[in-house]
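Asker: here is my input, please return the structure:
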Amino acid sequence: MRPTHQHGGQLKLASERYNIPLENWVDLSTGINPDSYPLPAVPTEIWQRLPESNDGLESAAASYYGSSHLLPTAGSQEAIQRLPLLRERSRVGIINPAYHSHKQAWQAAGHEIFPLNNADIEGSLSALDVLVLVNPTNPTAHRYSLEQLLFWHQQLAQRGGWLVVDEAFMDLTPEGSLIAEKPRAGLIVLRSIGKFFGLAGIRLGFVWADDTILKGLIKLQDDWAVSNPARWAGRLALSDFRWQRDQRKKIPESMAGLKIRLQAIYQCEVAEAGLFAYVPLGKESAIEEHERLCKTGVLTRLFADAGALRFGLEKR
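Answerer: The predicted structure follows:
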């Protein structure tokens, strides 16, 4: 059975539907760095042994993110699915459009969902127990300031509420992250190794939060939630500051070129968040353009309800 919601990167499905061989496609449908971290060959003992928590991953993550209050998870997706289980039925505001799994997870756990646009947040906050944002927002590339986020968090935390911020695309601009050395009650930040490091397949992410929330998530985790190869790969990638520095120079340069081309082609304002660009075309035009591009072997991500296409970077 195929999942109800599709993510980007469904290249095999596109290949079957349009009868174009996989090797003839240009896949721009994901926000994943096409030049992934160059992992060496996996040592045999990494495959053979079960995960151990003293392998250096946590210390590498603490150095990279600037805090030790982190829990490794099987991608940020694990945290997205488990966080709603830590609260009684709540009123949850979720920014729309944004990564669909947040709404799906909170809804499945029985919470009351309030879809919001950015203009709604300020006036709706007093009626919410939880506010879920993506910063920068996938797919629109909207960014929230630290001051604004901390102000909203303060209002929620005063009455036992949460601010949950998915920072899956924050690695290019770490100065915009909410993560600090010491956590704040009711402030939860999700991070992903998949996007910036181009290692989506290892399924590794982190949750930054206070000890109460982290302990709650640990109780819900399966044994060995993060595989040994994923821990090994994550430790190497998080520790390689030279590679990270180079990518923070190369990726914006590539995106600047893509943005110029997209604006010239579509004659509209294009928003970008480093690893993806958002092109608003209107519903019918976006659907037609997505279809046209697919027929030429170019896969983009269609957001039909928002009337937009999202373009990722092509491998350099």
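Asker: from here on, contacts and neighbour counts on C-alpha atoms
Answerer: OK.
Asker: which element is residue 165 on?
Answerer: Per DSSP states H and E: residue 165 is located in strand 162-166.
Asker: what packs against that strand?
Answerer: The contact analysis (3 or more Cα pairs under 8 Å, 6 or more residues apart in numbering; DSSP states H and E) places strand 162-166 against strand 130-134, helix 146-157, strand 187-192.
Asker: second input sequence below; structure requested for side-by-side comparison:
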Amino acid sequence: MLEHGGRLRQAASRYGIPLAEWLDLSTGINPNGWPVPAVPTECWQRLPEDDDALMPAARDYYGNSSILAVAGSQAAIQTLPLLRGRSRVGVLAPAYAEHAANWQHAGHQLIELAFHAEVIERALDDLDVLIVINPNNPTGTLWEPDRLLNWHRRLSRRGGWLLVDEAFADSIPEYSLAALPVRPGLIVLRSIGKFFGLAGIRCGFVIAEAELLVRLAEALGPWSISYPSRYVAAAALADREWQQNNSIELKQQGQRLRQLLDAAGFAPTGGCDLFQWVANEKAALLHDALARQGILTRLFDSPASLRFGLPGNEQVWYKLARVLRDPKSQELRDFARP
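Answerer: Below is the predicted model of the structure:
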């Protein structure tokens, strides 16, 4: 099992700090997510039905009718590699590691690529599949839609796939491929866990040509998403007023986090509206120093770096600013930019 953010209980046990006293910045999940209403009793008593409100809401929100609901985009990440014969798969690094791990586990040949368009374009003719996270997690790197579509055209001529994971793209729809007409070999993954702050309901979507969606649905089997999750997801996707306000709020909060980190001497190397990424060879020391003061970040080994999620309220913002600007440890002082 790969390491992920959100292991707060593990950190509380390791550092001897009560769970309630932690500031968890280790995930890229909106800390002020969509307000979930009471779930009707029938949602707990009946099996989920495919003809409920979820798919109409998803088609409307994503602007595409060729869409499949899955148990979080992770379900698609694990299953899609099983739907191709052995392939040469281009993966960018650093990036969300589940993609590479699952393609490798399924027996495909991985080709690691640097985050340079020229490097990717030189490699395309030797690839069967290219995986792009847009914006990338954890670097925040963004690729223009026209460039992605050009890569798709080159791959699809040989029956190849371009897989675009848009888990963090809700607040930047101008970069999304979700609403474009479906075409062979173009697969877009979406999640309502990040922007909507609903990671716990495990609901995501795959947008692709109908034939591939049928194969994927058959591989996943029936009732992949619980009835309560379908109910909540449908309501969240239909709440346009909240979505518009949330987009504005997340952009403001993302900018605020960038400015706070920069002012404290921890200038972000990259990021997006939901997180900021700080690359530094002393990242492990900073991660530990922050954890000893009850602040959990996401540590990456290669390259050595930290990802900071958004604080959820003014009290949390104050605590983060206080610790960063008036550090009690030598590690923090050594890490910060002079």
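Asker: any idea what residue 101 of the second structure aligns with in the first structure?
Answerer: Aligning on TM-score structural alignment places residue 101 of the second structure opposite residue 104 in the first structure.
Asker: residue contacts, the closest residue in space to residue 34 of the second structure that isn't next to it in sequence?
Answerer: Setting aside the residues directly before and after it, residue 34 of the second structure is nearest to residue 196 in space (Cα to Cα, 6 or more residues apart in numbering), at 5.4 Å. Counting by Cα atoms under 8 Å, 6 or more residues apart in numbering, residue 196 of the second structure touches 30, 33, 34, 236.
Asker: now tell me what touches the strand holding residue 165 of the first structure from outside.
Answerer: Here strand 162-166 of the first structure has contacts from 129-135, 152-153, 156-157, 186-191, using Cα under 8 Å, 6+ apart.
Asker: try stretch 105-113 of the first structure
Answerer: With Cα under 8 Å, 6+ apart, stretch 105-113 of the first structure has contacts from 80, 81, 82, 84, 85, 89, 90, 91, 92, 93, 94, 103.
Asker: in PyMOL, select just the buried ones from the residues you listed.
Answerer: Restricted to buried positions by 16 or more other Cα atoms under 10 Å, the PyMOL selection for the contacts of stretch 105-113 of the first structure reads:
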select buried, resi 80+81+82+84+85+90+91+92+93+94+103
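Asker: restricted to strands, list the contacts of stretch 105-113 of the first structure.
Answerer: 91, 92, 93, 94 (DSSP state E).
Asker: against residue 176 of the second structure, how distant is residue 135 of the second structure?
Answerer: Counting by Cα to Cα, to the nearest Å, the gap from residue 135 of the second structure to residue 176 of the second structure is 10 Å.
Asker: one more: residue 206 of the second structure?
Answerer: With Cα to Cα as the criterion, residue 206 of the second structure and residue 176 of the second structure are 13 Å apart.
Asker: same question for residue 302 of the second structure.
Answerer: For residue 302 of the second structure, the distance to residue 176 of the second structure - Cα to Cα - is 28 Å.
Asker: the second structure: which residue goes with residue 14 of the first structure?
Answerer: That one, residue 14 of the first structure, aligns with residue 11 by TM-score structural alignment.
Asker: surely that match is within a helix?
Answerer: Yes. The assignment for residue 11 of the second structure is a helix, going by DSSP: H, G, I helix; E, B strand; the rest coil.
Asker: and it, what does it touch?
Answerer: Per Cα under 8 Å, 6+ apart, neighbours of residue 11 of the second structure: 291, 296.
Asker: how much space between it and residue 155 of the second structure?
Answerer: Counting by Cα to Cα - residue 11 of the second structure and residue 155 of the second structure are separated by 43 Å.
Asker: aligned to residue 58 of the first structure, what sits in the second structure?
Answerer: Aligned partner of residue 58 of the first structure by TM-score structural alignment: residue 55.
Asker: equivalent analysis for residue 30 of the first structure, please.
Answerer: In the second structure, residue 30 of the first structure lands on residue 27 (TM-score structural alignment).
Asker: host element of that match?
Answerer: Per DSSP H and E, there is no helix or strand for residue 27 of the second structure.
Asker: ok, it touching residue 8?
Answerer: No. If you go by Cα atoms under 8 Å, residue 27 of the second structure and residue 8 don't touch, sitting 10.3 Å apart.
Asker: what touches both of those two?
Answerer: Counting by Cα under 8 Å, 6+ apart, nothing touches both residue 27 of the second structure and residue 8.
Asker: so which bits of stretch 53-60 of the first structure are buried?
Answerer: Those buried within stretch 53-60 of the first structure under the rule 16+ other Cα under 10 Å are 56, 57, 58, 59, 60.
Asker: again with stretch 295-312 of the second structure
Answerer: So, applying 16+ other Cα under 10 Å, buried residues of stretch 295-312 of the second structure: 295-300, 305-312.
Asker: just give me the closest of these to residue 113 of the second structure.
Answerer: Closest to residue 113 of the second structure out of these is residue 300 (17.8 Å), distances taken as Cα to Cα.
Asker: and the closest one, how far from residue 183 of the second structure?
Answerer: 35 Å.
Asker: count of neighbours near residue 150 of the second structure?
Answerer: Neighbour count for residue 150 of the second structure, taken as other Cα atoms under 10 Å: 12.
Asker: ok, now residue 253 of the first structure?
Answerer: 12.
Asker: residue 16 of the second structure now?
Answerer: What residue 16 of the second structure shows, counting by other Cα under 10 Å, is a neighbour count of 11.
Asker: repeat for residue 132 of the first structure
Answerer: With other Cα under 10 Å as criterion, residue 132 of the first structure counts 21.
Asker: what do we get in the second structure for it?
Answerer: Following TM-score structural alignment, the counterpart assigned to residue 132 of the first structure within the second structure is residue 131.
Asker: superposed on the first structure, where does the longest helix along the second structure end up, distance-wise?
Answerer: Counting by DSSP state H, the longest helix found in the second structure is helix 240-263. Aligned to the first structure and superposed, helix 240-263 of the second structure gives a mean residue distance of 0.7 Å (mean Cα distance after the TM-score superposition for the first structure).
Asker: and which of the contacts of residue 196 of the second structure is nearest residue 271 of the second structure?
Answerer: Closest to residue 271 of the second structure, out of all of the contacts of residue 196 of the second structure and judged by Cα to Cα, is residue 30, at 14.2 Å.
Asker: the closest one against residue 197, yeah?
Answerer: Yes. Contact criterion Cα under 8 Å: residue 30 of the second structure and residue 197 qualify, at 4.6 Å.
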